[in-house]
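A.B. asks: prediction below, plus the sequence it came from.
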Amino acid sequence: MNKRVGNQTVRLESKPRIISTATIVGPKEGEGPLRDYFDTILQDDLNGEDSYEKAEKSLLYSVITAAIKKANLKEQDINYLFSGDLLNQIISSNYAARDVDIPFIGLYGACSTMAESLGLASMIVDGGFANHAVASTSSHFSSAERQFRAPLEMGSQRPPCAQWTVTGSGAAVVGTEGNFPYVTYVTNGKVKDYGIKDANNMGAAMAPAAVDTIKQHFMDTGRTPDDYDLIATGDLGKIGRKITAELIKDYGYNMDNIYIDCGEEIYDAEKQGVNAGGSGCGCSAVVACGYIYKNLLSGNIKKALLISTGALMSPTASYQGESIPGIAHAVAIEFGGDKNE
């Protein structure tokens, strides 16, 4: 059976279940408005480690093992681990995978990695190639800042359009059975680049990719914003969210009443001094595995569309004067039938 729908979407007929999730965030995220939806809130950004990079690896390992335990499974029950992060050669994922006994597929989708990993895990379960798969990702403010921008010790000024990389990690276990939220569609995006070169203006760089993927999802599936209770982009922040909300109207879609951005929701921007909001792989990971998943379980949300967004840049490319390509992947997650029934 051909499961492709339109140009970029697949329909998952078996409805792979998200049977558990786990989240962990740093102290700053734990002070934000979504604090009650996170499983673990750290008291120390280093999490007992001697570097921020090692701390990030520990966060990722923690959520992977916690999600498996919450699903009442063992590592040997997991057929694939899909994971990626922001650090060079995805070292957080590589070293977390070293400490678990699971076949590993490393990904680099920048901040789009949660939807990318969840989509791939769901597709491989739907295809009958796995009984269980884990989708995960992580980011850390301090490790990302010194890799992509400037040493923390410099105390660099941040422009109003800058975003704060989320210290956090999320993981989801996807399986074939149980009464849990399930994935129905996966729309993989294309790389879009509109010439933005400012590494502090990530929302503007990624918004065109978000718009393109959302538009394509609607065109491929025949759905509209009215079919969803919630549409959430990954980490565009308040600037990128406004751009996306306006640009999508050019295609005839109005999402204003149901559209949020994870980067805008995770912090109180004024009180916490995060400028345009949150960013990082961990941003959509902890919001999706925490806030969105728990609201699906409770019945407050029946149909959600998660679009994780990523800037496919590197310091090497930036030093060479390259612009910032963007990517966005979409996953439709549902629980409880038609919201209009």
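C.D. replies: Here it is on my side, so go on.

A.B. asks: please count neighbours and contacts with C-alpha atoms only from this point.
C.D. replies: OK.

A.B. asks: tell me where the stretch 51-200 of the chain has helices.
C.D. replies: For the stretch 51-200 of the chain, the helices defined by DSSP state H, counting those that start in this stretch occupy 52-70, 91-98, 113-126, 141-148.

A.B. asks: deepest-packed of the ones you listed, please.
C.D. replies: Across the helices of the stretch 51-200 of the chain, averaging neighbours per residue (mean count of other CA atoms under 10 Å) puts helix 113-126 on top, at a mean of 28.

A.B. asks: contacts for that one?
C.D. replies: Here helix 113-126 makes contact (CA atoms under 8 Å, 6 or more residues apart in numbering) with 12-16, 80, 82-85, 107, 109, 130-137, 172, 174-176, 183, 186, 188, 281-282, 284-285, 306-308, 310, 329-331.

A.B. asks: then stretch 37-50?
C.D. replies: 22-27, 29-30, 52, 55, 58, 167, 286, 290-291, 294.

A.B. asks: export the helices of the stretch 51-200 of the chain to JSON lines and tack on distance to N201?
C.D. replies: As requested, the helices of the stretch 51-200 of the chain are arranged in JSON lines below (distance: least, CA to CA, whole Å):
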{"stretch": "helix 52-70", "distance to N201": "24"}
{"stretch": "helix 91-98", "distance to N201": "25"}
{"stretch": "helix 113-126", "distance to N201": "19"}
{"stretch": "helix 141-148", "distance to N201": "13"}
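
A.B. asks: what about versus this one:
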Amino acid sequence: MAIKRIGSQTVKFQNPPSIISTYTIVGPKEGEGPLKDYFDMILEDDMWGQESFEKSEAKIQEEAIKAAISNGKLTNQDMDYLLAGDLLNQIVSSTYSARSLSIPYYGLFGACSTMTESLSLGAMLIDGGFADNLVCATSSHFSSAERQFRFPLEYGNQRKFSAQWTVTGSGATVLSANGNGPYITYATTGKIIDMGVKEADNMGAAMAPAAIDTLLTHFKDTGYSPKDYDLIVSGDLGKVGKAIVLELMKKEGYDLTDIYTDCGVEVFDIQQDTHAGGSGCGCAAVVLNGYIYKEMMKGKFSRVLVMATGALHSPTMNQQGESIPGIAHAITIDVNKD
């Protein structure tokens, strides 16, 4: 019997796992943005001494994982599992970062929703008694994502104003059965929602319907409302997707104006010319493990709903005329256990 499941898509954890440490690494552009003081490491060069963008991304994720574990005063041998993913084909950044860590590894692909996907599954493993400590991580890199999903940088194509800038960075979170919080108390797993958007340079519009569906489901399943949260944040809808969420949620009877923002909106400022804002697996990862976690530890936020969103398309399917399926996974993070 699924005694920890409530409603249609939500789990309420009986023994909520604690976030005991985090670590973030970002590229130079992210390090010039409004959240720069919250990041643990800012690279001067997004190649970081590697031969390719992909190898750089793998290194960024590997070092973020190792540093998060060290911050928790633990070792790799203390980790029962590593749950990680990224945007690239065969999630190679995560796999190549994992090969030297010697931690039992689950590779995940949720596109830009992977941070909350990994934390949801990690929390289930710990609450279910299958792990004491584990680490969740995601990464993305502007240059590796551009040449896989859009155009090689050398092409110099003009970007549409609805396009978003893939964050170069990685965030890692260590979850434990022991600790003093913050705690993951709920996880709402999203469904695939596809409203027919086909433009890969308008992913905010493609993912927003999934975000709305998950938000409505979370409120229905838990009985919570926006007023029960200090902050509700989506992963990387950017300016376009954020505006859609605000408008359509208001039509559903939820005015999120004063409580809701998006990581893709917060990570860059207007002077950085990222058009619709940030995106990528690293977007939610660095904002959650940097800004949100550190502000919760300072006491600014007591309860936060984090909902990372993903566009689950591929260039192959997109070129064959297929639309972009969206997904959104949400977790509740509480300073105190319920």
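C.D. replies: On my side now, so go ahead. The model shown is predicted, which means the values in this text are computed figures rather than measured ones.

A.B. asks: TM-score of the superposed pair?
C.D. replies: In this superposition the chains share a TM-score of 0.98, using TM-score structural alignment, normalised by the length of the second structure; 337 aligned residues with a CA RMSD of 0.9 Å.

A.B. asks: who wins for neighbours among the contacts of stretch 37-50 of the first structure?
C.D. replies: Highest neighbour count within these, by other CA atoms under 10 Å: V286, with 34 neighbours.

A.B. asks: contacting residues for it?
C.D. replies: With CA under 8 Å, 6+ apart, V286 of the first structure has these contacts: 23-25, 38, 168-170.

A.B. asks: SS state for it?
C.D. replies: Under DSSP: H, G, I helix; E, B strand; the rest coil, V286 of the first structure falls in the helix class.

A.B. asks: can you give the contact residues for stretch 100-111 of the second structure?
C.D. replies: Contacts to stretch 100-111 of the second structure, defined as CA under 8 Å, 6+ apart, come from residues 62, 76-77, 79-87, 91, 94-95, 98, 114, 117-118, 280-281, 309-312, 327.

A.B. asks: now stretch 260-270 of the second structure
C.D. replies: The contact list for stretch 260-270 of the second structure (CA under 8 Å, 6+ apart) reads 30, 33-35, 231-239, 242, 274, 276-279, 283-284, 287.

A.B. asks: which pair of the contacts of stretch 37-50 of the first structure spans the longest distance?
C.D. replies: Considering CA to CA, no two members of the contacts of stretch 37-50 of the first structure lie farther apart than Y52 and K294, which are separated by 28.9 Å.

A.B. asks: what is the neighbour count of D36 of the first structure?
C.D. replies: So D36 of the first structure, with other CA under 10 Å, has 13 neighbours.

A.B. asks: for my notes, confirm it occurs in a helix.
C.D. replies: Yes. When three-state DSSP is applied, D36 of the first structure is found to be in a helix.

A.B. asks: distance of it from V286 of the first structure?
C.D. replies: 12 Å (CA to CA, to the nearest Å).

A.B. asks: one more: G84 of the first structure?
C.D. replies: For G84 of the first structure, the distance to V286 of the first structure (CA to CA) stands at 14 Å.

A.B. asks: cool, Q157 of the first structure as well?
C.D. replies: Using CA to CA, Q157 of the first structure is found at 27 Å from V286 of the first structure.

A.B. asks: what of Y253 of the first structure?
C.D. replies: Applying CA to CA to Y253 of the first structure and V286 of the first structure gives a distance of 27 Å.

A.B. asks: could you do A121 of the first structure as well?
C.D. replies: 17 Å.

A.B. asks: my guess is G241 of the second structure meets A208, correct?
C.D. replies: Yes. At 5.2 Å, G241 of the second structure and A208 qualify as touching, with contact defined as CA atoms under 8 Å.

A.B. asks: the more surrounded of those two?
C.D. replies: Counted by other CA under 10 Å, G241 of the second structure and A208 do not tie: A208 has more neighbours, with 32 against 26.

A.B. asks: which helix or which strand is home to that one?
C.D. replies: Per DSSP states H and E, A208 of the second structure falls inside helix 203-222.

A.B. asks: name the helices or strands packed onto that helix?
C.D. replies: strand 10-12, strand 183-188, helix 238-251, strand 303-311, strand 326-334 (3 or more CA pairs under 8 Å, 6 or more residues apart in numbering; DSSP states H and E).
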